[in-house]
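*Asks:* Predicted model, plus sequence, below.
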Amino acid sequence: MTLERKVAKVFNLTDENWLKHSNPWSVWTRYSVLPIIIFAFWSRLWIGWWCVIPGLISLLWMFFNPIFFKKPKSTKNWASKTVMGERVYLNRDQVSIPKIHNSPIYKILNTISSTGMLLSIWATVNYSIWGAILGVALAYLGKSWYLDRMVWLFEDMKNNNKAYKSWDY
């Protein structure tokens, strides 16, 4: 079982919920999570321990966002294809992907994104605005580039698999 499949189980990404997550609103609003978490915990200066409430709300938003929106009317857009590509990638242990997509770039991009998240956490603890800005920028640069690679993977795979083709409507 791939790590991505384990993560998908945590987020309850069933077939139906993958389709909901492919709604562009789901994809684009997930970009709000990290800045909201940072702001929520940064607000401990102003509201003390009450900052836990917006922090928990933002974490709940991260968890429920993939299933909050309705199935999109069409998946013929970049945002939807990122989700479909992620689904193809997590399924690589059952359906082989082309060699060009078996490169270490996915790990590199996830490392960049994770480094940005860690820097953001450090910046939040230490009240470093520039650290937070750089951390969010790195996290989103790595994640966005990774998602773009997922679109490429989906485009390469959709015509080779009946199930994948059905996601493209």
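*Replies:* Thanks, I have the structure now. Residues are numbered from 1 along each chain as shown.
*Asks:* hey, let's count contacts and neighbours off CA atoms from now on
*Replies:* Will do.
*Asks:* which other residues reach stretch 33-48?
*Replies:* 50-52, 54-55, 58-59, 61-62, 117, 120-121, 124-125, 127, 132, 136 (C-alpha atoms under 8 Å, 6 or more residues apart in numbering).
*Asks:* Drop anything exposed from the residues you listed.
*Replies:* Neighbour-count burial (16 or more other C-alpha atoms under 10 Å) applied to those gives 51-52, 54-55, 58-59, 61-62, 117, 120-121, 124, 127, 132, 136.
*Asks:* returning to what we had before: helices - which of the contacts of stretch 33-48 land there?
*Replies:* Using DSSP state H, 52, 54-55, 58-59, 61-62, 117, 120-121, 124-125, 132, 136 are the members of the contacts of stretch 33-48 that sit in helices.
*Asks:* which ones are touching M84?
*Replies:* Here M84 is in contact with 18, 22, 150-151, 154, 164, 167 (C-alpha under 8 Å, 6+ apart).
*Asks:* In addition, the following structure is provided for comparison:
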Amino acid sequence: MTRKNAAAAVHGMSDETWKRHANPWSVWTRFASIPAFELAVWSRQWLGWWCLAAVVAVVVWLWLNVRLFEPVGPTSWTARGIYGEQLHVDGKVPVEHKMTLNWLIAAGLAGFALIAWGLIAMNVWPLTLGTVTVVLAQLWRIDRYGLLFQQYLREQSADGAT
């Protein structure tokens, strides 16, 4: 089992769950969870250990999020991106996409490291820079996944036409 498959298994990502996660409401509300999580951690300044209740609430929301919305087909930009992400998790990524996706994943991890630094040190600038980096990397990844999915559909229709 690869790391990607393990992460999908931890989140209980079935085909139905991927279709629900493809709903634009799921995608955009997950983006909104980034500052919510940061605020929950930052609130330790005011709430002490009670901030963990807010952190747990965000984590539970992230788990529920991919299950709450109606399943959708690949009709929107975000939905095509999520369907492409599923292809990535399933190991169906053509070589020409792998390097870009790896760089975008690395950029997202660097942004996450900056977020962690900002939250640990209670320093706004690495937190802000990290958040911007994570969001931009994720948006670019969704776009790349959408291209991957469209390429996959073209290849499937070409294989079926021959």
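*Replies:* Looks like it came in fine. These figures come from a predicted structure and were not determined experimentally.
*Asks:* returning to what we had before: format the ones in helices among the contacts of stretch 33-48 of structure 1 as a markdown table; extra columns: distance to N160 of structure 1.
*Replies:* Formatted as a markdown table, those follow (distance: C-alpha to C-alpha, whole Å):
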| residue | distance to N160 of structure 1 |
| --- | --- |
| V52 | 47 |
| P54 | 44 |
| G55 | 43 |
| S58 | 38 |
| L59 | 37 |
| W61 | 35 |
| M62 | 32 |
| M117 | 35 |
| S120 | 40 |
| I121 | 41 |
| T124 | 45 |
| V125 | 48 |
| A132 | 42 |
| V136 | 36 |
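*Asks:* can you give me the helices for structure 1?
*Replies:* Secondary structure of structure 1 (DSSP H): helices located at 3-10, 15-21, 24-29, 33-42, 44-47, 52-68, 78-90, 105-126, 129-157, 162-166.
*Asks:* Buried deepest among those, which one?
*Replies:* helix 78-90 (a mean of 23; mean count of other C-alpha atoms under 10 Å).
*Asks:* In structure 2, what stretch matches that helix?
*Replies:* Matched against structure 2 by TM-score structural alignment, helix 78-90 of structure 1 falls on residues 77-89.
*Asks:* swap in stretch 29-44 of structure 1?
*Replies:* So stretch 29-44 of structure 1 sits over residues 29-44 in structure 2, by TM-score structural alignment.
*Asks:* any idea how far T17 of structure 2 is from the nearest residue to G130 of structure 2 once chain neighbours are set aside?
*Replies:* Among residues not flanking G130 of structure 2 along the chain, G111 sits closest, at 3.9 Å (C-alpha to C-alpha, 6 or more residues apart in numbering). Distance from G111 of structure 2 to T17 of structure 2, counting by C-alpha to C-alpha, to the nearest Å: 27 Å.
*Asks:* now do F31 of structure 2
*Replies:* F31 of structure 2 is 18 Å from T17 of structure 2, by C-alpha to C-alpha.
*Asks:* show me the contacts for the residue nearest the centre of structure 2.
*Replies:* Centroid check for structure 2 by C-alpha atoms, centre = their mean gives Q138 as the closest residue, at 6.5 Å. Applying C-alpha under 8 Å, 6+ apart to Q138 of structure 2 gives the contacts 104, 108.
*Asks:* Go again with 10 Å.
*Replies:* Q138 of structure 2 is in contact with 31, 104-105, 107-108, 132, 144, counting by C-alpha atoms under 10 Å, 6 or more residues apart in numbering.
*Asks:* before we move on, what about T17 of structure 2?
*Replies:* T17 of structure 2 touches 11, 65-71, counting by C-alpha under 10 Å, 6+ apart.
*Asks:* 6 Å instead?
*Replies:* R67 (C-alpha atoms under 6 Å, 6 or more residues apart in numbering).
*Asks:* Alignment lookup: it to structure 1.
*Replies:* So T17 of structure 2 corresponds to N17, using TM-score structural alignment.
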